[in-house]
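> A structural model of the following input is requested.
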Amino acid sequence: MRIALVTSLVALAVGFVTTGCSKKAVGAPGEIFAVQVIAVEAKRQPVTESLSLIGSLAANEMVEIKAETEGIVQDILFGEGQRVEKGQLLIRLDETKIATALAEAESNFKLSQANFERAKQLFKGQLISQQDYDQVTASFDVNQATVDRRKRELKDTRICAPFAGIMGARIISPGQVIARDAVLSWLVDLDPIKVELNVPERFLSQVQVGQTLDLKVAAYPTNRFQGKVYFVAPSVDSNTRTTLVKAEIPNPNRELKPGMFANLDLTVNVRENSIVIPEAALSQLLDGNRAIVFAVDTNSTVQLRPVKLGLRLAGQVEIVGGLEAGEKVVVEGVQKIGPGAKVKLAPVEAAAPYLKPS
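Next up, the predicted model:
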C-alpha cells in the first residue's frame, strides 16, 4: 500500500512539473508568477457519527376503554379527540338495577349477620351442633361476598380515565345496552411518543441507552424531532438478526402519531475537536480513506499533502491524519498549480461558498 501511495504521488508531481515547464518556456526567463487561488483554513469542530435507520412510532400509553359490567349507557361525558385527565369520568351506566340488587344484598347480609351473632352465642353454650353453626357461618360469608360484589358493580357503572391522554372515537350511543368487556372507546397518551426500531446486530456495539437521535416523518418533511434511547432489548431476534430499540420523543404539539413511519439518525459518537475541510479541497482520491490536498504554507507556496479521511459530511470531510488545524488548503484553482508553486490567496469573501454555515 505504501508503494502504491509513493507511485501515485510521483506520477502526480511529474505531471505538475511537466505542466510548469511548458508554461515557463512561454514566459519571461526567471519570472515568478503567483497564481490566484481560493483557500480555506482547516478548522476544528464537532463531528457527529450516526447510524441511519428506520422505525415506527408508537403511543406512550394506549388502552381500550371497556365496560367492567353490563348495563345501559346513560351519559357519555367526553368528546372524540378531547384531552382528559387521569380519573376523569368518561361514561356513566344506568345504575338502577344494580342499586336495587345492592339494597337487596345488604338486607340479606344484615339478616345473616344477626343469625350469625345468635348462632355464635348458642354454639358457645353448646346449644347447637357444629353443622348448624357452620351453615349459618357459610350463609353469612356468602351474603357478605354478595354485598361486596354488588358494590363493585355499582362502582363499575362509572367508567373513568386510567391516565391522562387523548380520547379516540366513541363506538357507543346513549341508551345502548352493552355487555361486560365491550370496547367503548380508546385512550392514547401522545406526549412523549415512542419510536421503535430494529437495529441490525452488527451495529449493536454502537447502540446504548442515553444516546440521542434525530427523526423525520413524511407528514412534516421540514421538521426534525429529537429524542433519546431508553431501552435496548437484551436479546437478538434469531429470525431477523435484529434487536428492538426504543426511544422517547417529546411531542407537546402532538404532531407525531402512532403508526407513522420514521427515518432516524442515531448518534453513536461525537468527536468534539475533529479537523474538517471542504470536500472540494480533495484534489485526488488515492483509495477509500486517503486523498491528496494542496496545502499553502506561510510563504504562499503550495505543498502536495497526502491526508487520511474520516467521516464524509454535507460538503465537508473529516481529516484524521496529514493536516493540522489552521493550515490552509486550496479549494479552487487546483488545475492551475503544482507542488512548489507560488500562489496568491483570493479575498476571504471568495471562500464563503465552501464554508459550512454556522
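> okay, CA-based contacts and neighbour counts for the rest of this
Noted.
> Look at Glu80 and say how many residues are nearby.
Residues lying near Glu80 (other C-alpha atoms under 10 Å) number 12.
> which SS class is it?
The three-state assignment at Glu80 reads coil, by DSSP: H, G, I helix; E, B strand; the rest coil.
> so what's it up against?
The contact partners of Glu80, taken as C-alpha atoms under 8 Å, 6 or more residues apart in numbering, are 167-170.
> What separation is there between it and Ala169?
According to C-alpha to C-alpha, to the nearest Å, Glu80 and Ala169 sit 5 Å apart.
> Alongside the first, I'd like the structure of this one:
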Amino acid sequence: MTQTNKVRSNITALLLLAVTSSFLLHSCGNSKEEDHGHTAGYTIKGDTVVLTENSNIKSKLNFSTVAEQDFVMELTTAGIVRAIPTAYAEIAPPFAGRVLKSYVRLGQKVNAGSPVFEISSPDYFNSQKEYFDAKQEFRQAELNLKRQQDLLKNGVGVQRELEEAETEFTTKKSALSNASAALKIFNIDPENTVLGQALIVVSPIRGDILTNNIVIGQYLREDAEPLAIVAELSKVWIVGQVKEKDIRFIRGLDEVEVMVAAFPDRTIKGKIYHVNEIVNEETRSVEVLVECENPNHDLKPGMYVTVLFKDTPEIAILVPSKSVFQKEDKQFVFVKMDDTRFEKRQIETAGTSNGSVIVTSGLRTGEVIVSEGGSLMIRNY
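As a prediction, this is how the structure comes out:
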C-alpha cells in the first residue's frame, strides 16, 4: 500500500468514528428527553399546566378556596423607651460657683419651682448688682421725668430738659429690662431677689429626681455637667423604626402593643404620636414615636421593647405563602381549572402576615388554587 492510500484509509476511519459518535450522542439525548417528558407528569400550553394521564403529581397537590377574610395588618419592630422631651429636664448651674446645699434626694417628687440645690457664685452676685443698679437708675430717671413734666405743666419748665428726661427714662428702662431678662433666663425671679443672697436653682418641671450628682462643697464651672435630672414618667415615648416599604401601613393613632422582656405576661397599649418625615438613609427606615401611659413607671428610659403596630381591620384576600411563586419581579399562583388543568396566574400582593400573603389583585373569591405542591409544576417556568 502506498503512503497516499494509507492516509486516505485513516481519514475514512476517522470520519466513520465521528458519525457513529454523533449518532450515539443523539440517541442518548433523545432518550433523556423522552425520560424527562415521561417523568415530569405534565405538559405546558401557554400559561396552562396539563397533567398527563399517569401523572403522580395530582396526589401530592393540596388546594384551598379563595375567600375574603377580616384582616389586621401587623408589623413588628424593636423599640427603645424615651422620656418625653417636655417632661424631662437636666438641671445644671447657670453660673460658676460652690455648692452650699442640696434640697433633693434620688426618687423624690418635685414640682415646678421646687429648690434643687444652692450655690454661692460671684457671677450671680454681679448679675444681681447690675439688676439692682439698673433698677435704682430707672427709678431716678422716672422721678426726674415726672418732675420735668410737672414743671412744664406749671409753666416753669423747659421743653429741652423734658425731652432729655424722656430720653434718659427710655434708656434706663431698657437697661433694667435687659438686666431683668438676664436673671429670668436662669429661672430667677428678679422681684424676689435679695442682693448677696446665694443662688437657689429650682426645677423647671414637675417630676421625679432620676439622677442626683450634687456634692456639698464642690466648685462648679459655668459649663459643668447637669447635677440632677428630673422627669415625669407617667407617660413615655417608644421610639420604633419602620422600614420605608412598610410605612404606608402606619396611620396616625393606630393601636400599638408593646411587649417588654421584664414583663412577659403583660401587653402595654399605646398610640402612634408622630411619624417622622425623614428617612434614615443608612437603615432605610422611618422613626415612629408611640405614646404610652406609664402610671407605675414600669417602662424605664433606655429600656428595649418589642413594638407591634396594628393597622385598622379591613377585608382582604389571604392565600398561603406556599402557594405563591416568584419569577424575577412578578408573583404567581396556580389556579385550578379542572382535575388536570391549572392556570399560571399573575397576582399583586401587599405583604405577608403569619404565613399568609395579602393579595390585592389577580384572584377572585370562590376560585380554587394550589396551596401546596405547586413547586412540582414549575420546572419549565
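> the longest strand in the first structure is where?
The single longest strand within the first structure, with elements called by DSSP state E, is strand 261-278.
> quick one, helices of the stretch 1-150 of the first structure?
Along the stretch 1-150 of the first structure, counting by DSSP state H, counting those that start in this stretch, helices occupy 2-26, 96-124, 130-155.
> which one of these lies closest to Gln211 of the first structure?
helix 2-26 (38.5 Å; C-alpha to C-alpha).
> So which bits of that closest one are buried?
Across helix 2-26 of the first structure, burial judged by 16 or more other C-alpha atoms under 10 Å covers 9, 12-13, 16-17, 20.
> Need these in a markdown table (columns: distance to Val26 of the first structure).
Shown next, in a markdown table, are those (distance: C-alpha to C-alpha, whole Å):
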| residue | distance to Val26 of the first structure |
| --- | --- |
| Leu9 | 27 |
| Leu12 | 22 |
| Ala13 | 21 |
| Phe16 | 16 |
| Val17 | 15 |
| Gly20 | 10 |
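> what's the closest of those residues to Glu68 of the first structure?
For the buried residues of helix 2-26 of the first structure, the nearest to Glu68 of the first structure is Leu9 (80.6 Å; C-alpha to C-alpha).
> And the closest one, how far from Leu286 of the first structure?
For Leu9 of the first structure, the distance to Leu286 of the first structure - C-alpha to C-alpha - is 9 Å.
> Also Ala103 of the first structure?
Separation of Ala103 of the first structure from Leu286 of the first structure (C-alpha to C-alpha) stands at 91 Å.
> Please apply the same query to Arg149 of the first structure.
Distance of Arg149 of the first structure to Leu286 of the first structure, given as C-alpha to C-alpha: 81 Å.
> Same question for Asp75 of the first structure.
Asp75 of the first structure sits 76 Å away from Leu286 of the first structure, going by C-alpha to C-alpha.
> got it, and Glu41 of the first structure?
From Glu41 of the first structure to Leu286 of the first structure the distance is 22 Å (C-alpha to C-alpha).
> Surely Ile319 of the first structure touches Arg312?
No: Ile319 of the first structure lies out of contact with Arg312 (C-alpha atoms under 8 Å); the separation is 9.5 Å.
> re the thing from before, ok, the buried residues of helix 2-26 of the first structure vs Leu57 of the first structure, which is closest?
Of these, the one sitting nearest to Leu57 of the first structure (C-alpha to C-alpha) turns out to be Leu9, at 51.5 Å.
> for that closest one, what are its contacts?
Contacts of Leu9 of the first structure by C-alpha under 8 Å, 6+ apart: none found.
> Could you do Met260 of the first structure as well?
56-58, 217.
> Aligned counterpart of it in the second structure, please.
Correspondence of Met260 of the first structure to the second structure, assessed by TM-score structural alignment: Met303.
> returning to that earlier point: which one (most neighbours) among the contacts of Glu80 of the first structure?
Highest count within those by other C-alpha under 10 Å belongs to Met167, 22 neighbours.
> That residue and Leu90 of the first structure: what is the separation?
Separation of Met167 of the first structure from Leu90 of the first structure (C-alpha to C-alpha) stands at 10 Å.
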